[in-house]
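*Asks:* Predicted model follows, preceded by the sequence.
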Amino acid sequence: MASIEKLHILRFRNLNDQYLEPNKKINLFLGENGQGKTNLIESIYYLSHNRSFKTKNTRELIPFNEDFIQISAFVDSLKVVLKKSKTTNSILIDDQKIATNSKLTQHLPIQIISPDRGFVVGGTPKLKRSYLDWGVYHEKTEISKTYRDYNKGLKNINILLSKNSSALEDWFVQIAPLSVEISIARKKYIDKLVKILDSNHFKKLSGLLDLNSRFELRLQSGWTKDLDGLEKEKVYDHLVNNKALYIKTKYLSHGPHKASIDFSLNKQDEVFLSRGEQKTASIVFWILQVLILVEQNNSPIILIDDISSELDQKKINLLIDFFVGLDVQIFITDIGNTLISIDEKNATTFEINNGHITRKEH
């Protein structure tokens, strides 16, 4: 399992030179609003992804009168250091510079549950693709190159479509197999999610919703309804046959970059679920991704921000007990601990006040 043994936040938002040694199981961070709880969660996420789940603007992360952010950690005895300024970016793993974020994510798998992230059930197609591709990547890390090549091809095709270029079909030849590889990987991952819905692990989670809840999900490939996108010859033929349409719209309006997921609960489409049902179902589907990695002996670190705003007391305690049973490391933030019942043998509590993190002695 992935585990952060030591964490040093030199500079990140209002966190300055904060050092802690987390518990291998539960880490609970308490503090009033605006003290830095979400910043802590964001910093750990940033160390894993080299990006924030809250903003695309690096300047928002750099403290006032400073020039850079820096976060470092020992993860399963590997030292990971990320330093980023407004113009430069440096990632080191055991003092070796790495060029791609995929290596970073591979060494530090993170699953996050946060109101700032948005909810996948009832969410946008972009958020659903992000959910899906997180799972696909952790199933098959080498596929990151396929995604990069596909996005490069897509960019070139869209440029050529605006010019009605004769080179379009050459790019169709290149992008068709890349598209199929992505679609097949996504379908296989959806099949895994469906399978784990029937597992004993999931039955233990059923307390998050009523016991009779039935979850269903289906992949929308991003192609037209008559094309599943799983055969490169058919994808290529579709692109050639619809070239005039794409030239007219001046962009490729079908493909994996337009994929989505359809969710339902007890045969009810996600759009008709209440906001509370969408929220709880999203949490369940994020946890399903954790279960898949746990079964593959690649347990991720779990980040849960502002937990009492997302779940009631019963669900919070059920969820914590569930994670303890999975043997994963968890970082949880909350405004107070009145709702949370934790076994002190498995947990460490910290307090955050104006960006300063201190261990709470029981």
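*Replies:* Received it, and whenever you're ready, just let me know what you need.
*Asks:* Could you use CA atoms for every contact and neighbour count after this?
*Replies:* Fine.
*Asks:* Show me the strands in the stretch 201-350 of the chain, by range?
*Replies:* Ranges of strands within the stretch 201-350 of the chain are 215-220, 260-265, 268-269, 301-304, 330-334, 347-353, based on DSSP state E, counting those that start in this stretch.
*Asks:* Nearest to residue 282, out of these?
*Replies:* In terms of C-alpha to C-alpha, the element of the strands of the stretch 201-350 of the chain nearest to residue 282 is strand 260-265, at 9.7 Å.
*Asks:* of all the strands of the stretch 201-350 of the chain, which lies closest to residue 154?
*Replies:* So among the strands of the stretch 201-350 of the chain, strand 260-265 is nearest, using C-alpha to C-alpha, at 17.6 Å.
*Asks:* the inter-axis angle of the closest one versus strand 215-220?
*Replies:* With axes from the mean of the first three to the mean of the last three C-alpha atoms, to 10 degrees defining the directions, strand 260-265 sits at 160 degrees from strand 215-220.
*Asks:* can you redo the strands of the stretch 201-350 of the chain as a markdown table with distance to residue 85 and mean neighbour count?
*Replies:* Conversion of the strands of the stretch 201-350 of the chain to a markdown table gives the following (distance: least, C-alpha to C-alpha, whole Å; neighbours: other C-alpha atoms under 10 Å):
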| stretch | distance to residue 85 | mean neighbour count |
| --- | --- | --- |
| strand 215-220 | 39 | 18 |
| strand 260-265 | 34 | 20 |
| strand 268-269 | 44 | 14 |
| strand 301-304 | 25 | 22 |
| strand 330-334 | 26 | 24 |
| strand 347-353 | 25 | 20 |
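*Asks:* Alongside the first one, take a look at this:
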Amino acid sequence: MSAPDDTKDSTATKDVKNSRSSKANRLDLVQRVALPFAWLLLIVGFGIANPSVFLTAATFQTMLGSQAVLLVLTLALIVPLTAGDYDLSVAGVLTLSAMMVAILNVQHGWPIWAAVLAALAMALVVGLVNGLIMVYFGIESLIVTLGMGTLLTGITLWASDSATISGISQGLVEYVIVKRFAGISLAFFYAIALCAVLWWVLEYTSIGRRLLFVGRGRSVSKLSGVRVGRVRVGALMGSSVLAALAGVLYAGTSGGADPSSGSSLLLPAFAAAFLGATSIMPGRFNPWGTAIAVYFLVTGITGLQLMGVQSYVQQLFYGGALLVAVALSQLARGRVPLDNG
């Protein structure tokens, strides 16, 4: 006599599970598209408020091309962030990279390609030193990279005598900012190409899986045979190389190097990295979410400035975005903190 009741209970249980699964899928979809949708709403809102200035090809071409350096720097950040580490030295690497290219090319007559290679080699060494100190001395990445970033800033000021150096080879400038496609500087397309490459590495290679595994739980990763220290060191080396590429783009964009160029980009990069972790692949630092976050933020700032809001809105926007983004990314991770063991 109990068989029909058992069947009814089983059917009811399945219905409840299916309903919960459907709700979870809808929530996941909403999380994935929330930021792109908010970006679209932002564009529509500023377009309605100021159509004659905001809704022009020149405005969008400028927004897309001007943020290439920030996008590449943010991509640099998400590599160690995926592994559960912070790299505060990326701004210093960017600045020193741009300055090395300028000094070697302008003052010492090096070919531009040789100067770029030297900057990338410097970045590899910086990332390696960061990683070795962090892993073998057991010091938190936040402290190590903060100290390294300050050291690199001092080296840059010393090497440049605190002066801006201009006159970089026209070859670099031409292929970064002068030449355009669809009215947009090539720097934008370089940044998007790097975005695609990093997405492929994180999604479809063993390197990406190890980074994610280590970021989710280092103790479990160690027990599973993953060389956690090697992964963390590699993440910081990759981060430094990408930051150096951002410095090369900066040098090509400006035609020179400023000894304080990277300091203003660190906060926006962190804001975009955490905001991007709430989109496309919620709960994970991902390149496409990062790209959308960068352009969402610049759209808001540009729209407000075109409406006459004073320049301090940039600090307000980036600072507020970072606070909100960190909270949202933590919620997207299911309120589970990273295991730093």
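*Replies:* Yes, it's here. Note that the structure is predicted; figures quoted are calculated from it, not measured.
*Asks:* TM-score of the superposition?
*Replies:* With the length set by TM-score structural alignment, normalised by the length of the second structure, the two chains reach a TM-score of 0.24; 122 aligned residues with a C-alpha RMSD of 5.9 Å.
*Asks:* Kindly reformat the strands of the stretch 201-350 of the first structure as a markdown table containing distance to residue 28 of the first structure.
*Replies:* Formatted as a markdown table, these follow (distance: least, C-alpha to C-alpha, whole Å):
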| stretch | distance to residue 28 of the first structure |
| --- | --- |
| strand 215-220 | 30 |
| strand 260-265 | 31 |
| strand 268-269 | 35 |
| strand 301-304 | 10 |
| strand 330-334 | 5 |
| strand 347-353 | 5 |
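*Asks:* out of the ones you listed, nearest to residue 159 of the first structure?
*Replies:* Once these are compared by C-alpha to C-alpha, strand 260-265 is nearest, at 24.3 Å.
*Asks:* what helices or strands is that closest one leaning on?
*Replies:* helix 125-139, strand 215-220 (3 or more C-alpha pairs under 8 Å, 6 or more residues apart in numbering; DSSP states H and E).
*Asks:* List the residues that contact the residue sitting nearest the centre point of the second structure.
*Replies:* The second structure has residue 74 as the residue nearest its centroid, 1.9 Å off, counting by C-alpha atoms, centre = their mean. Applying C-alpha atoms under 8 Å, 6 or more residues apart in numbering, we find residue 74 of the second structure in contact with 269-270, 272-273, 290.
*Asks:* returning to that earlier point: can you redo the helices and strands packed on strand 260-265 of the first structure as JSON lines, where the extra columns are distance to residue 248 of the first structure?
*Replies:* Conversion of those to JSON lines gives the following (distance: least, C-alpha to C-alpha, whole Å):
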{"stretch": "helix 125-139", "distance to residue 248 of the first structure": "24"}
{"stretch": "strand 215-220", "distance to residue 248 of the first structure": "24"}
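*Asks:* Which one of these lies nearest to residue 302 of the first structure?
*Replies:* helix 125-139 (14.0 Å).
*Asks:* Just the buried positions in that closest one, please.
*Replies:* Neighbour counts using 16 or more other C-alpha atoms under 10 Å place 125, 127-129, 131-139 of helix 125-139 of the first structure among the buried residues.
*Asks:* Including distance to residue 46 of the first structure, could those go into TSV?
*Replies:* Output for the buried residues of helix 125-139 of the first structure, formatted as TSV (distance: C-alpha to C-alpha, whole Å):
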residue	distance to residue 46 of the first structure
125	23
127	18
128	20
129	20
131	17
132	19
133	18
134	15
135	18
136	20
137	17
138	17
139	21
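*Asks:* From those residues, pick the one nearest residue 264 of the first structure.
*Replies:* Proximity of those to residue 264 of the first structure (C-alpha to C-alpha) peaks at residue 128, which lies at 13.7 Å.
*Asks:* So the closest one is in contact with residue 260, correct?
*Replies:* Yes - between residue 128 of the first structure and residue 260 there is a contact at 5.8 Å, judged by C-alpha atoms under 8 Å.
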